[in-house]
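K.L.:
This is the structure alone, sequence omitted:
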């Protein structure tokens, strides 16, 4: 089930946690007293029951609530003990999330504006303004996908958090885009650029491709010349420019050791190989996207950077859409771009 969002596009359980914490602090929920039943809380705050359960689980884990032998939750009546609160990794604004994922290739000069340092500084400081929007719109690759998904979902802002998440990680907005509209958007953006090879790129549309970043990597990159540009080995570009998922094994300051499955090429197929470890970056000179990481966390990565901490739904969606396009590249196309470039 998708995580419920509030009117601001913020996960509703995060907002509910804050409101319940405020009620405890104000004495509206008395220390030592029982918590109202979950259905009453859902009705009172206008959220789904699963949102209530998620918020209560968070508050129980941090010690605000205590489950007693009768199985009910009570407001903790012990003297408050200072304890570090784990900050949510996911930003509440779509532009900030977009900047996290867009910065790593921008740093390397693959796409986007020349001023990559400003993008990093604004994204890590949480500064959302016209300048950040201007920087984000300079990424010509993702823009048509964002516009397309926003239009299909009736969302005014292509940088809405839900739309941005759908493109980089994946969610159900991807499945709401009409195949014909997707094909028309791709033709408008790439047909002239790829020239006669457009017919090869167009094979992805009836095969069932969706407007996810993994399609852009496996489907578009081979035909716009990125894999044979001399900027690196094609397999490395495909592997590093897709959004990878991995599990944190250890943390060493601004460097994090992550276990993940790299792309492999056997001369015929692209596959995910055996797990390996890699040291990636979470911050440089105090600027980073995700802090308070712990061993066992699942994270998303773009090039050498950790971009986000993934919950179970995000991890499942990223896997699902990546594997969908990987299988298409291997099986469904008469002219699979990666295979034609790598031979």
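P.N.:
Yes, it's here. Just so we're clear, the structure is a prediction, and the values are computed from it rather than from any experiment.

K.L.:
Could you use CA atoms for every contact and neighbour count after this?
P.N.:
Fine.

K.L.:
Burial check on residue 291, number of neighbours?
P.N.:
16 (other Cα atoms under 10 Å).

K.L.:
for residue 44, that is, sorry about that
P.N.:
Other residues near residue 44 come to 10 when the count uses other Cα under 10 Å.

K.L.:
could you say which helix or strand contains it?
P.N.:
Assigned by DSSP states H and E, residue 44 belongs to helix 38-45.

K.L.:
ok, structure two:
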């Protein structure tokens, strides 16, 4: 049993689950459960779990919660980056298509052009929010996209209230999505009596999901996350431009 994989799964899914956006209601296992309990909860996530299943099948890594798959899904890079987009999209549609419903009519093989086996593709390609841009009310879709993607930042200070991070935000310039210049943003270390990174310190590079710290990032992980984000923004912007023409 890959404890590192289940731990990372729990840390990156806790915030959206606690906010009620994905997974089963009140999944306490994500904050204090055993690896076995986290595994039982993981199968009830309609977003990340299908990706991990497909990645497991296509890579030959038997355990969907193997750390290599979980890390590749959340941060990009790694084993998932080597999968053929057409093969991956076909397998993913076979899993999520039958349960998507009429609301998700954009889920077709055409998405292979921007498909990737990671969370960034799920946020910008599979979720419908990017398709609401250019309609005059961009603030909410951009906010959701920015919070739902995995962001990264450097801790520049810490006090009793939390940490200050130097990081980049998602912005919409009227035609394309892009990342802003670095700015300082606040994040809580503790929330609801839980912290995934209680000993976070100045100088740490950290991953952030829905405004909550998920864990430290090594330099290579930051590079993978930055590269997968840049790639997805480029692919999504191409789709948005094509929709306007």
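P.N.:
Arrived safely. All values derive from a computational prediction rather than experimental measurement.

K.L.:
Do you know the score for how well these two fit?
P.N.:
Here the TM-score for the pair of chains, by TM-score structural alignment, normalised by the length of the second structure, is 0.87; 240 aligned residues with a Cα RMSD of 2.8 Å.

K.L.:
rewinding a little: residue range for the helix holding residue 44 of the first structure in the second structure?
P.N.:
Under TM-score structural alignment, helix 38-45 of the first structure has no counterpart anywhere in the second structure.

K.L.:
And that helix, what does it pack against?
P.N.:
helix 49-62 (3 or more Cα pairs under 8 Å, 6 or more residues apart in numbering; DSSP states H and E).

K.L.:
C-terminal to the helix it packs on, what's the next element?
P.N.:
With elements assigned by DSSP H and E, the helix or strand that comes after helix 49-62 of the first structure is strand 65-67.

K.L.:
Specify the helix with the largest residue count in the second structure.
P.N.:
Taking DSSP state H as the criterion, the second structure has its longest helix at helix 219-244.

K.L.:
hmm, back to that, so for the helix holding residue 44 of the first structure, what gets flagged as buried?
P.N.:
For helix 38-45 of the first structure, the neighbour count (16 or more other Cα atoms under 10 Å) marks 38, 41, 42 as buried.

K.L.:
circling back: and the longest helix of the second structure, what does it pack against?
P.N.:
With contacts taken as 3+ Cα pairs under 8 Å, 6+ apart, helix 219-244 of the second structure sits against helix 67-75, helix 119-121, strand 177-179.

K.L.:
Now mean neighbour count and distance to residue 60 of the second structure too, for these, in CSV please.
P.N.:
Formatted as CSV, these follow (neighbours: other Cα atoms under 10 Å; distance: least, Cα to Cα, whole Å):
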stretch, mean neighbour count, distance to residue 60 of the second structure
helix 67-75, 23, 11
helix 119-121, 24, 20
strand 177-179, 17, 35
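
K.L.:
how about the ones you listed in CSV, adding distance to residue 208 of the second structure?
P.N.:
As requested, those are exported to CSV (distance: least, Cα to Cα, whole Å):
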stretch, distance to residue 208 of the second structure
helix 67-75, 11
helix 119-121, 13
strand 177-179, 15
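
K.L.:
Just confirm residue 247 of the first structure is within a strand.
P.N.:
Yes. Judged by DSSP: H, G, I helix; E, B strand; the rest coil, residue 247 of the first structure forms part of a strand.

K.L.:
Just list the residues touching the closest residue to it other than its chain neighbours, thanks.
P.N.:
Closest residue to residue 247 of the first structure apart from its sequence neighbours, by Cα to Cα, 6 or more residues apart in numbering: residue 298 at 4.5 Å. Residues in contact with residue 298 of the first structure (Cα atoms under 8 Å, 6 or more residues apart in numbering) are 245, 246, 247, 248, 309, 310, 311, 315.

K.L.:
Distance of residue 298 of the first structure relative to residue 308 of the first structure?
P.N.:
Distance, residue 298 of the first structure to residue 308 of the first structure, using Cα to Cα, to the nearest Å: 9 Å.

K.L.:
Now do the same for the residue nearest to residue 247 of the first structure: its match in the second structure.
P.N.:
When the second structure is aligned by TM-score structural alignment, the residue opposite residue 298 of the first structure is residue 205.

K.L.:
Next: residue 235 of the first structure.
P.N.:
In the second structure, residue 235 of the first structure lands on residue 142 (TM-score structural alignment).

K.L.:
Was I right to think that match contacts residue 172?
P.N.:
Yes. Applying Cα atoms under 8 Å as the test, residue 142 of the second structure and residue 172 come out as touching, 7.0 Å apart.

K.L.:
Give me the more crowded residue out of those two.
P.N.:
More crowded of residue 142 of the second structure and residue 172, by other Cα under 10 Å: residue 142, with 20 against 16.
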